[in-house]
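K.L.:
Below is the sequence, then the predicted model.
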Amino acid sequence: MAAKPGIIPLRPLSLSDIFNGAVGYIRANPKATLGLTTVVVVITQALALILQLGPLLSMGKVGAQTGEELSTPAMLGSAASSATSGLTTALAGILLSGMLTVVVGRAVFGTKITVGEAWQRLRGRLWALIGFSAIEVLAVLVLVGVVVAVIAGVAVAGNGTAAVIVGIPLVLGLIAALVYLYTALSFAPAAVVLERKPVMAAIRRSFGLVRNHFWRIFGIRLLASVVAGVIAGAVAVPFSIAGQVFLLGADSSGPIILATTLTAIGGAIAQIIVAPFTAGVTVLLYTDTRIRAEAFDLVLQTGATAAPADTGAADDLWLTPGR
């Protein structure tokens, strides 16, 4: 029987092993999972809410301006606030994902870690994580931009029918390319954090690990996303419905502010619940892929026996040979 010092047995993992482990590490260390997630999400959502309502509240015209009445300063302020909110949310997501990766890495050995210790482990890798995320976004924008430009060029040079004929296979190809990148880059963040690789090396590492396990990784990540989406929806929808009720017949800023706040609260609670689970599935899937590709379970078993459970010595076991 395989050793199980932490949240997973140290052998190739089944789907139930991965999902149970993703829940188990949350139960084993709630302060560094739910506690950390709550702090990050609440701060981010509060800031996003302030940025969303701030420009209009400052003019005392929430909900009062529509269509042509919406002034240029209000539009510019709203756009700037949305951009700032989006950037803040993205950075918070990167920070949260990185720290949860550290927590899962320790939980594999049955070792707890504090939020402060997780930050110390992540701090030196944070810029690499941000760099990877920027490259990922840029790649998506380039792919989408090329497809849109080609379709628009055909529409201008020819006609709408030609644009449709060319556009359909291009859009399908774009979807396939995005799905491939979504899967092939799955393990780059884990390689950055746990293996301490630079950005480009982490990307190559992810492609190498995924190459022979593409459909399994894609399927499990997709299933985890569906499960997380269902749970998040079940939590957030009642708050959204309550917000819509307050908006019925609203003729002042009060109900609009209350409705927006309720929606933000629902979104925050949903994210607090599903973010640790999603991060856990990704890291455990990365662990399972290394076990299948590199007999990494032997390394983990040796480390579980030899490394002191109350120190960070086990962290070095995630490093690849030659690092």
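P.N.:
Yep, it's here.

K.L.:
can we go C-alpha only for contacts and neighbour counts from here?
P.N.:
OK.

K.L.:
so residue 219 is in which element?
P.N.:
helix 214-247 (DSSP states H and E).

K.L.:
Same question for residue 269.
P.N.:
Here residue 269 is assigned to helix 253-294, by DSSP H and E.

K.L.:
Quick one: work out the angle between that helix and helix 214-247.
P.N.:
170 degrees (axes from the mean of the first three to the mean of the last three Cα atoms, to 10 degrees).

K.L.:
one more structure, for comparison:
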Amino acid sequence: MSDTSGWGPQAPYGGPQGPRGPYDGPPPGWGWNGGWAPPPPPPKPGVIPLAPLGVDHVLGGTFATMRRYAKPLFGTAAAAYGLLAAVVIAAAVLAYVSVREHFQALSETDATFSWGHGRPLLIAFGAVWLVGLLATLAVNSFIQASCAATLHEAVLGRPATFAAVWRRAWSRTPSVMGVTLLLAFILLLPMAACVLLFVSFFVTVMTQSAAPFGLVFLLLLVVTPLAAWLYVLFAFAPAVAALETAGPLAALRRSARLVRGAWWRTFGISLLAGIIVVVVSLAVRLPLQFATPAPPRVDPGTSASTVMLDQLRSQFGLYALFGLVGSFVTQLAASVFLPLVTAVLYIDQRIRKEDLARTLTEASSVQEPAP
């Protein structure tokens, strides 16, 4: 998988777009014999036409990429999630082995809690949580980079292999990870405001004063739109980091320049993609929830261990396996679908502002060298 020249910044918005190329055809509205004729369709070497895209082209190109390049896309994502599960399980096992004696001491009958035994448990499993958080961040960044790497070839109509996508995504993962971490900090703003709102509610109930709740509610009203605006403004940064080999800060600045003037369009199409993911997820999960067997009735004389065993049998059966598989499939699809939509929007903005269509058309006509 070779890098296509021209993915980097090109002509600025409003700048010269160069002379008309041979693929442009006659001027729109004129036929070769002087009569009216419709303009020729834009070239389409891959999954999207190389022209400004509508919503149907954005979503259609995304679904076409997922269908034609299912093996590199979903194979890479599944392998990454499998690696994530292995890392988290290994970290949990190591943590348990290191504090097994303290855990057994607190699990004994009539055992009382003491910091001598509790502190090692908190430290060990806090380390597991931190390892899982960092591994999840790395895996999600890797999947975003793999989606951009696959779309790079899908737009040009070239094949993409699992190994080639893996190599290219792995080389860009550190930069995409930096961008993802900065975007996560942006999302922490409304989350922190929600936590403060929850705390202020209890303060209001206890002190009979509405001032804390009112102030935090106003803060939430200000912070949430600000975080949404910043998140959309920097939405193209992962694609920039993967396709233009830019660093995290340079990718954020580049995304802001591309989104400028198209914020509402980017927000609307991204929101539509999110709604599609939610609807599909509910369509998979709701039937499984309705099919969940009701817990067995508890008799007064039944022992606690028997009650717990009956509850586990009712809640963890064949349906639970189907639910786990369904959740994994929907998560896998969402982790691929959303980054692809954003990457297609990024290409669309570059076509509109920088005449990227010309570069892609020329690149698609070049024979890809054999590996």
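P.N.:
Great, that's in hand. The structure presented is a predicted model; accordingly, all values stated were derived computationally and were not measured.

K.L.:
Next, the buried residues of the helix holding residue 219 of structure 1.
P.N.:
217-218, 220-221, 224-225, 228, 232, 235-236, 239-240, 243-244, 246-247 (16 or more other Cα atoms under 10 Å).

K.L.:
matching residues in structure 1 for stretch 244-264 of structure 2?
P.N.:
Mapping stretch 244-264 of structure 2 onto structure 1 (TM-score structural alignment) gives residues 195-215.

K.L.:
and residue 248 of structure 2, what does it touch?
P.N.:
175-176, 178-179, 237, 241 (Cα atoms under 8 Å, 6 or more residues apart in numbering).

K.L.:
what about 10 Å?
P.N.:
Residue 248 of structure 2 sits next to 174-182, 237-238, 240-241, 254 when contact means Cα atoms under 10 Å, 6 or more residues apart in numbering.

K.L.:
Identify the residue spatially nearest to it, adjacent ones excluded.
P.N.:
Distances taken as Cα to Cα, 6 or more residues apart in numbering place residue 179 nearest to residue 248 of structure 2, at 5.0 Å, with adjacent residues excluded.

K.L.:
Looking for the alignment partner of that neighbour in structure 1.
P.N.:
The alignment partner of residue 179 of structure 2 in structure 1, by TM-score structural alignment, is residue 132.

K.L.:
just residue 219 of structure 2 next, same as before
P.N.:
In structure 1, residue 219 of structure 2 lands on residue 170 (TM-score structural alignment).

K.L.:
Against residue 166 of structure 1, how distant is the residue with the largest distance to the centre of structure 1?
P.N.:
Most distant residue from the mean C-alpha position of structure 1: residue 158, 40.9 Å away (Cα atoms, centre = their mean). Per Cα to Cα, to the nearest Å, residue 158 of structure 1 is found 11 Å from residue 166 of structure 1.

K.L.:
wait, what's in contact with the match of residue 219 of structure 2?
P.N.:
146-148, 150-151, 164, 176.

K.L.:
tell me which element it falls in.
P.N.:
Short version, using DSSP H and E: residue 170 of structure 1 is in helix 160-184.

K.L.:
mean shift of the helix or strand just after that helix relative to structure 2?
P.N.:
Using DSSP H and E, the helix or strand that follows helix 160-184 of structure 1 towards the C-terminus is helix 188-193. In this overlay with structure 2, the average offset of helix 188-193 of structure 1 from its partner residues is 0.6 Å by mean Cα distance after the TM-score superposition for structure 1.

K.L.:
Most neighbours of all the contacts of residue 170 of structure 1, which one?
P.N.:
Neighbour count (other Cα atoms under 10 Å) singles out residue 151 as the most crowded of these, with 22 neighbours.

K.L.:
Name the helix or strand for that residue, please.
P.N.:
Since the elements are taken from DSSP H and E, residue 151 of structure 1 ends up inside helix 126-157.

K.L.:
Grab the nearest non-local neighbour of the alignment partner in structure 1 of residue 142 of structure 2.
P.N.:
Aligning on TM-score structural alignment places residue 142 of structure 2 opposite residue 95 in structure 1. Leaving aside its chain neighbours, residue 95 of structure 1 sits nearest to residue 126 (7.2 Å; criterion: Cα to Cα, 6+ apart).

K.L.:
for the one you found, what are its contacts?
P.N.:
91, 94-95, 98-99, 119, 132, 192-193.

K.L.:
Then residue 186 of structure 2?
P.N.:
If you count contacts by Cα under 10 Å, 6+ apart, residue 186 of structure 2 has them with 180, 223-224, 226-231.

K.L.:
among these, which two are most distant?
P.N.:
Pairwise distances across those peak at 19.5 Å for 180 and 223 (criterion: Cα to Cα).

K.L.:
sorry, back to before: any chance of a markdown table for the contacts of residue 126 of structure 1, columns neighbour count?
P.N.:
Output for the contacts of residue 126 of structure 1, formatted as a markdown table (neighbours: other Cα atoms under 10 Å):
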| residue | neighbour count |
| --- | --- |
| 91 | 16 |
| 94 | 18 |
| 95 | 20 |
| 98 | 25 |
| 99 | 28 |
| 119 | 18 |
| 132 | 22 |
| 192 | 26 |
| 193 | 27 |
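
K.L.:
which two in these are spaced the farthest apart?
P.N.:
Greatest spacing in the contacts of residue 126 of structure 1, by Cα to Cα: 119 and 132 (18.6 Å).

K.L.:
do you know how far the residue nearest to residue 95 of structure 1 is from residue 99 of structure 1?
P.N.:
From residue 126 of structure 1 to residue 99 of structure 1 the distance is 9 Å (Cα to Cα).

K.L.:
okay, and the common contacts of the two?
P.N.:
If you check residue 126 of structure 1 and residue 99 against Cα under 10 Å, 6+ apart, the residues they both contact are 119, 193.

K.L.:
What residues of stretch 155-162 of structure 1 count as buried?
P.N.:
residue 155.
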